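J.: let's see this in three dimensions:
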Amino acid sequence: MTAPHRTVDIHIVDDDADVRDGLAWLFDSRGYATRAWASGAALLEAARALHGDWGEAVVLLDMRMEPLSGPVTFEQLKALGCPWPVLFLTGHGDVGSAVEAVKNGAWDFLEKPFQDNMLVDRIEQAMQAVRARTDAERELQRLRQALASLSPREREVLDELIRGHYNKNIAEHLGITARTVEFHRANIFEKMGVESAIELAHQLGRLAPMGASK
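T.: The predicted structure is shown next:
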């Protein structure tokens, strides 16, 4: 069976060349796209070069590296605003540090020695989270663009709709006919991709933290 097309990169970060090569072979053989880095500094340099255009990726990060350890690399990735899920590979003596890293926002950790299938499963779970987040971000962007495309009058009608007002009341408030309200209402629903005022309010609620529905 042919492996499905993968669009999420796996960044493998380990200062042991044999480990890097072994992990790259494992994921390449499963149809994943990988990039290998010999140090945390190398990964950070590549991340900075993206200038915030992160794309979709997951990081597999060794705990013990020199000169930048895995946890230090992770903290610097966070400081850059990098959203990639990070899964730590740790020896028994570093489990405590790995647990702290997870508390601080890392995706997960896996203790060595690990089973290949378990590692692949954990990475796939992280990838699913990346895809879900990307889909959610795309939908929010679509909603922002749809909201921005409304005319001033459509925005007035929208504000009345989400307050629960009926067409007749909206017409009276805005000094227009009920038929004109119906026309604007239909345009709003089409542009926003909704079928009811309740659905419209729900979608606008997703944008509320950014003040888009004001």
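
J.: rest of the way, CA atoms for contacts and neighbours
T.: Fine.

J.: is it true that A36 lies in a helix?
T.: No. Assignment of A36 by DSSP: H, G, I helix; E, B strand; the rest coil gives strand, placing it outside any helix.

J.: my guess is it meets D9, correct?
T.: No. The pair A36 and D9 fails to qualify as a contact (C-alpha atoms under 8 Å) at a distance of 10.4 Å.

J.: which parts of the longest helix seen in the chain are buried?
T.: The helix that spans the most residues within the chain, counting by DSSP state H, is helix 116-148. Along helix 116-148, these residues count as buried under the neighbour rule (16 or more other C-alpha atoms under 10 Å): 119-120, 122-123, 126-127, 129-131, 140, 143-144, 147.

J.: quick one: residues in contact with stretch 199-207.
T.: Stretch 199-207 is touched from outside by L140, L143, R144, I162, F189, M192, V194, A212, S213, with contacts defined as C-alpha atoms under 8 Å, 6 or more residues apart in numbering.

J.: what is the nearest of the residues you listed to L60?
T.: L140 (28.7 Å; C-alpha to C-alpha).

J.: show me what contacts the closest one?
T.: With contacts taken as C-alpha under 8 Å, 6+ apart, L140 has the following neighbours: R206, L207.

J.: the more surrounded of A36 and D9?
T.: Comparing A36 with D9 by neighbour count (other C-alpha atoms under 10 Å), the higher total belongs to A36, at 20 against 17.

J.: quick one: end-to-end distance for stretch 7-20.
T.: The stretch stretch 7-20 measures 20 Å between its terminal residues, going by C-alpha to C-alpha, to the nearest Å.

J.: so the helix or strand hosting A201 versus helix 116-148, what angle?
T.: Taking DSSP states H and E as the definition, one finds A201 inside helix 197-207. Here the directions of helix 197-207 and helix 116-148 differ by 110 degrees (axes from the mean of the first three to the mean of the last three C-alpha atoms, to 10 degrees).

J.: sequence B follows; please return its structure for comparison with A:
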Amino acid sequence: MRREASAGSPATAEVRVASGAASGVASGMAYIVDDDELVRGALSSLLRSIHLEVRAYGSVEEFVTAPRPADVPSCLVLDVRLRGQSGLAFQKSLADSGEPHIPIVFMTAHGDIAMSVKAMKAGAVDFLAKPFRDQDMIDAVVSAIERDAARLEVERSVKDLRAGWESLTPREREVLELVAKGLMNKQIADVMGIALITAKLHRGQAMRKMDACSVADLMHKMQLLGLGHTTR
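T.: Model prediction:
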């Protein structure tokens, strides 16, 4: 790592991290995988200086077997060339496993354009050549953690929406499907063979359970759940 222009760098990143406190981006976890102990130590100190929790490992095998919290915004700072499984191979294995994707910041002393393009196409946040400036690493890690925080927020929203959908009665689900298709209350009552007042009651109760303030909001939430107009 190069330290020129790093005076004040941790403070700059700290402001970025702290500014997201209200949206849950203030805290995060940085995982470091590098087989060079000196690099692990230097990176750990750098990232702790911006108030991130840091865990460092000498191999991908150590990282894989270590417990990791699932609900904390995280990123993985990964060396490309490692003893055993390489960083690029590990990136592919993570993608193939179907696990929630942890944003990766690659670093290497031997990188080339083809390697960096391959990593970025596979979803890496950044690809830094050693020696890199402290601020470049800080910016990459904070960006990765912000990306993961956004993913977690979407997952939490979908979980809440799924709970709302599961709380609906079969009639309420049927009404919402018809609402999402653009039918008015009278049309819904005719299609379902129920009284208009009953259709209105089902619709109001279902919209409340889904916390939907409009038809557009309902359609957006149903799309997030992958329901579309075809759910039964």
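
J.: coming back round to it: same list (the buried residues of helix 116-148 of the first structure) but as TSV, adding distance to F88 of the first structure.
T.: Formatted as TSV, the entries for the buried residues of helix 116-148 of the first structure read as follows, by distance: C-alpha to C-alpha, whole Å:
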residue	distance to F88 of the first structure
L119	11
V120	13
R122	11
I123	11
A126	12
M127	15
A129	16
V130	17
R131	20
L140	31
L143	36
R144	36
L147	41
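
J.: out of the residues you listed, who's nearest F183 of the first structure?
T.: Within the buried residues of helix 116-148 of the first structure, the smallest distance to F183 of the first structure is 16.8 Å, found for L147 (C-alpha to C-alpha).

J.: mind listing the strands for the first structure?
T.: Shown for the first structure, the strands assigned by DSSP state E span residues 9-13, 33-37, 57-62, 86-90, 108-111.

J.: who are the contact partners of the residue of the second structure positioned farthest from its centre?
T.: With C-alpha atoms, centre = their mean as the measure, the second structure has its most outlying C-alpha, relative to the mean C-alpha position, at A195: 44.8 Å. The contact partners of A195 of the second structure, taken as C-alpha under 8 Å, 6+ apart, are A189.

J.: how far away is the residue nearest the centre of the second structure from D71 of the second structure?
T.: The residue at the geometric middle of the second structure, judged as the C-alpha nearest the mean C-alpha position with C-alpha atoms, centre = their mean, is R151 (2.4 Å). Note on R151 of the second structure: its distance to D71 of the second structure, by C-alpha to C-alpha, is 10 Å.

J.: same question for G204 of the second structure.
T.: Taking C-alpha to C-alpha as the measure, G204 of the second structure and D71 of the second structure are separated by 33 Å.

J.: circling back to that earlier point, need the strands of the first structure in TSV with distance to S69 of the first structure, can you?
T.: Supplementary listing: the strands of the first structure in TSV, determined by distance: least, C-alpha to C-alpha, whole Å:
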stretch	distance to S69 of the first structure
strand 9-13	11
strand 33-37	13
strand 57-62	8
strand 86-90	11
strand 108-111	15
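
J.: what does the residue nearest to the centre of the second structure align to in the first structure?
T.: In the first structure, the residue paired with R151 of the second structure according to TM-score structural alignment is R133.

J.: ok, now L76 of the second structure?
T.: By TM-score structural alignment, L76 of the second structure lines up with V59.

J.: with H220 of the second structure instead?
T.: Looks like H220 of the second structure aligns to H202 there (TM-score structural alignment).

J.: likewise E172 of the second structure?
T.: Aligned counterpart of E172 of the second structure in the first structure: E154 (TM-score structural alignment).

J.: any idea how far that match is from I10 of the first structure?
T.: Distance from E154 of the first structure to I10 of the first structure, counting by C-alpha to C-alpha: 45 Å.

J.: neighbour-wise, which of these two wins?
T.: When E154 of the first structure is set against I10 and neighbours are counted by other C-alpha under 10 Å, the residue ahead is I10, at 23 against 19.

J.: need the counterpart of the residue farthest from the centre of the second structure in the first structure.
T.: Under the pairing rule here (TM-score structural alignment), the equivalent of A195 of the second structure within the first structure is T177.

J.: ok, now how distant is the residue nearest to G228 of the second structure when sequence neighbours are not counted from W165 of the second structure?
T.: In space, and not counting its chain neighbours, G228 of the second structure is closest to M222: 6.0 Å by C-alpha to C-alpha, 6 or more residues apart in numbering. According to C-alpha to C-alpha, M222 of the second structure stands 9 Å off from W165 of the second structure.

J.: same check, this time on F106 of the second structure
T.: From F106 of the second structure across to W165 of the second structure, the span is 40 Å (C-alpha to C-alpha).

J.: E146 of the second structure too?
T.: Using C-alpha to C-alpha, one gets 29 Å for the distance from E146 of the second structure to W165 of the second structure.
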